[in-house]
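Enquirer: how would this look folded up:
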Amino acid sequence: MTTVETNAAASYQRFMPADHPVQYLAPDGTDVESAARYARTSDDRLLEMYRSMVHGRRFDQQATALTKQGRLAVYPSARGQEACQIAAALCLGPQDWMFPTYRDSMALAARGVNQVELLGMLAGYWHCGYDPKQYHVAPQCTPLATQLLHATGFAYAEAKQGRDTVALAFCGDGATSEGDFHEALNFAAVFRAPVIFLVQNNGFAISVPLARQSAAPSLAHKGVGYGIGSEQVDGNDPIAMMSVMDEAVNYVRAERGPVIVEAHTYRMDAHTNADDATRYRKADEVEGWLARDPLSRLDAYLGGAGLLTDELRTEITVSADADAAELRAGMNVEQSVDPEDLFRFVYSTPTPALLDQREQIAAEIAAGELS
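Expert: Alright, predicted model coming up:
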């Protein structure tokens, strides 16, 4: 090979993900032999991660229950994706920003977002119940992939102003079929925006399986064509997730360009409480993934290493239950809503059409047609 060909090959390899998802823990929580180059995270951070994962799952359970009580219009459970979301939240610095989807509530809770405020959108009383600037968390995005463009533009602007900010953009496998996904990756690569694209590949875009979405060797390989650092990881392996995400943050913060990380995971529950997952996936498939539960895996590892005692496990569980009780109580408080808010924050100068709509609603309320 010529020197040019050798350099091109080396550059190409630099962007290639591993042949198989990075893994450090077997499903039973025991160590596996791994050729991965990533430094394993410390036991102290794994304990912190375990605590956050227990709290995250308890939050998810409570939010699911709130839909049955009529307190939430809908809730998209992320049970089974705790390792992906918690690792993402814990790897960031306080100056960094998250750009989440509707399913990333556990990551927001781990970031410190007030849980009652977090559920404001799903309860239907506010567009975004929390202050994004307070937590450095953008509003949860329901349309697929649009938040990737927001994250990329934000990251680019922060870099232009000389700020040490990393933007972490969440998405699912379904979002990689959207045009916004490719536009975001291309812009981020060309302008070296400090953004991490975390693809939580849970196997389904609602009911559409991955095989009907992509023929690529992995979704991480999609970054190679754009010249983006790419990796795939066992998303149910907490050690692997934390190790890969730590490296991704360091890579991006060192101004080496954007990164895409594909986390192979699984959505244990239905798409939302309004979905019947039995129509498109079989029970034995779900059972197979239940055996790879990320929380059980980390529990077994920490217990086997003598780092998690029965007393500490109970303490963490009691703490998570207390948080759930506080959330339940907060969601049972009736919220005061002002119909004017539907129009107040759309434009700084309202359009004629918006003014007409506001007057129509005001007239219907005055006439007692709406309450």
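Enquirer: okay, CA-based contacts and neighbour counts for the rest of this
Expert: Noted.
Enquirer: check the burial of A205 by counting its neighbours.
Expert: Other residues near A205 number 19, with proximity taken as other CA atoms under 10 Å.
Enquirer: also this sequence, please, to line up against the first:
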Amino acid sequence: MVDIVDTNKKALDFDNQIAAQDDTFPMLSVLAADGAIVDETAVKRAELDDDDLINIMKRMLLSRQLDIRSTKLAKQGRFGFFAPTAGQEASQMASSYAFNDDDWLMPGYRDIPQIIVKGWPIWKAILWSRGHVLGNVFTTADDKPVNSWMPQIIIGAQYVEAAGIALGLKKRQKDAVVYAYTGDGGTSQGDFYEGINFAGAYQANAVFFVQNNGYAISTPRRLQTAAKHLAAKGWAAGIPSLVVDGNDPIAMYLAAKEARTWATSGKGPVLIEAITDRLEPHSTAGDDPLRYRTQDDIDAWWQKEPLIRMRKYITTKGIWDQEKEDAYIAEVNTLIDEQIKIADNVPKQKISDFVKNTLEVPSYAMSEQIKRFESEGK
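Expert: Predicted structure coming up:
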């Protein structure tokens, strides 16, 4: 028989409810900071062979080089808006390795690398940063569709977009999911709640990632919300939610793989909170992280970044070495050089182009404007 008095006592024990949250969301961890495996069972469950491990490492190196080169281009005035990704290679590139070309990616503005590994050419990413219309054409180099939407500038809005597409995939009985990324700041937005609630209510095919990188621009995570874990917000929508070491590539892949399997089986979405760190400024648009955090804190996180632990792990396994890494980095930089040249040689947009691209069918007034601008060579 249920003890009503004891049940009521527990229901009113608010202190216990707060304390219990720490035990409710243990962090999934497979690869320690020194590259050692801490859970062999999880490694087997991930089912990653040597080629997979090398591919994930290459993805992360690609992301790091894109970050380095994009930052340099931005400082030269040759790049538009850019949000650095250093430190988030595991939460982005290892997690995205669990998805395939049929899955739809709904990215935020910091998620350019995930679109590129789906086949979107780097030169289009450069044009997107510059505001060129061709930067919003999501096709491969040979004009095949890339299942991705444009990087969302509105914080958290990609979650609403993801929910709608996820429901469409479910209704069409597709063996595919939508996977969407936002930052810790995104979980404070209304679109975040609307997206996970809608997807949860309809058990839609979606995997939601929260890259808890410590700061929403300059606001530290601790000041954004009283929630002890951002993953707890997924429970409010009735969906499975977990916390993962976001600097652990194997843990991130395993979480994404298991979440995709769950979502495609008709059980609904999953929310994954990745604990990582934004090692560089929020963007190249004048942000100075030393105004809101210390250099010692940044230096400490650099010692825990994902490339270090993955490099140690696969080097110990005997499938990676510095020579292979240097060769791949050189290959990536050659590719980036070629892509920059393509982007630089694309004709600049004219005023008439902007008017033409505003509506599918221009109004009478717009048609007149187009004619006038074109006659002036603008």
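Enquirer: how far away is S11 of structure 1 from L295 of structure 1?
Expert: Applying CA to CA, to the nearest Å, the value for S11 of structure 1 to L295 of structure 1 is 37 Å.
Enquirer: tell me the residue in structure 2 aligned with M53 of structure 1.
Expert: Residue pairing (TM-score structural alignment): M53 of structure 1 is matched to M60 of structure 2.
Enquirer: mind listing what that match touches?
Expert: E89, A90, M93, A94, L307 (CA atoms under 8 Å, 6 or more residues apart in numbering).
Enquirer: any chance of those in JSON lines, plus distance to A365 of structure 2?
Expert: Shown next, in JSON lines, are the contacts of M60 of structure 2 (distance: CA to CA, whole Å):
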{"residue": "E89", "distance to A365 of structure 2": "48"}
{"residue": "A90", "distance to A365 of structure 2": "50"}
{"residue": "M93", "distance to A365 of structure 2": "47"}
{"residue": "A94", "distance to A365 of structure 2": "50"}
{"residue": "L307", "distance to A365 of structure 2": "55"}
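Enquirer: ok, the equivalent of M106 of structure 1 over in structure 2 - contacts?
Expert: Using TM-score structural alignment as the criterion, M106 of structure 1 maps onto P113 of structure 2. P113 of structure 2 is in contact with L62, S63, L66, Q92, M93, counting by CA under 8 Å, 6+ apart.
Enquirer: between the residues you listed, which sits nearest V210 of structure 2?
Expert: Q92 (10.3 Å; CA to CA).
Enquirer: and A324 of structure 1, which of the three is it?
Expert: Secondary structure assignment for A324 of structure 1 (DSSP: H, G, I helix; E, B strand; the rest coil): helix.
Enquirer: next structured bit after the longest helix seen in structure 1?
Expert: Taking DSSP state H as the criterion, structure 1 has its longest helix at helix 43-68. Downstream of helix 43-68 of structure 1, the next assigned helix or strand under DSSP states H and E is helix 82-90.
Enquirer: and the next helix-or-strand element following that next one, what other elements does it pack with?
Expert: Following helix 82-90 of structure 1 in sequence order, the next helix or strand is strand 97-99 (DSSP H and E). Applying 3 or more CA pairs under 8 Å, 6 or more residues apart in numbering; DSSP states H and E, one finds that strand 97-99 of structure 1 contacts helix 146-160, strand 167-172.
Enquirer: and E273 of structure 2, what pairs with it in structure 1?
Expert: The alignment partner of E273 of structure 2 in structure 1, by TM-score structural alignment, is E262.
Enquirer: which helices and strands does whichever helix or strand that match is part of pack with?
Expert: Element membership for E262 of structure 1, per DSSP H and E: strand 259-264. Helices and strands touching strand 259-264 of structure 1, as assessed by 3+ CA pairs under 8 Å, 6+ apart, comprise strand 195-201, strand 229-234, helix 238-253.
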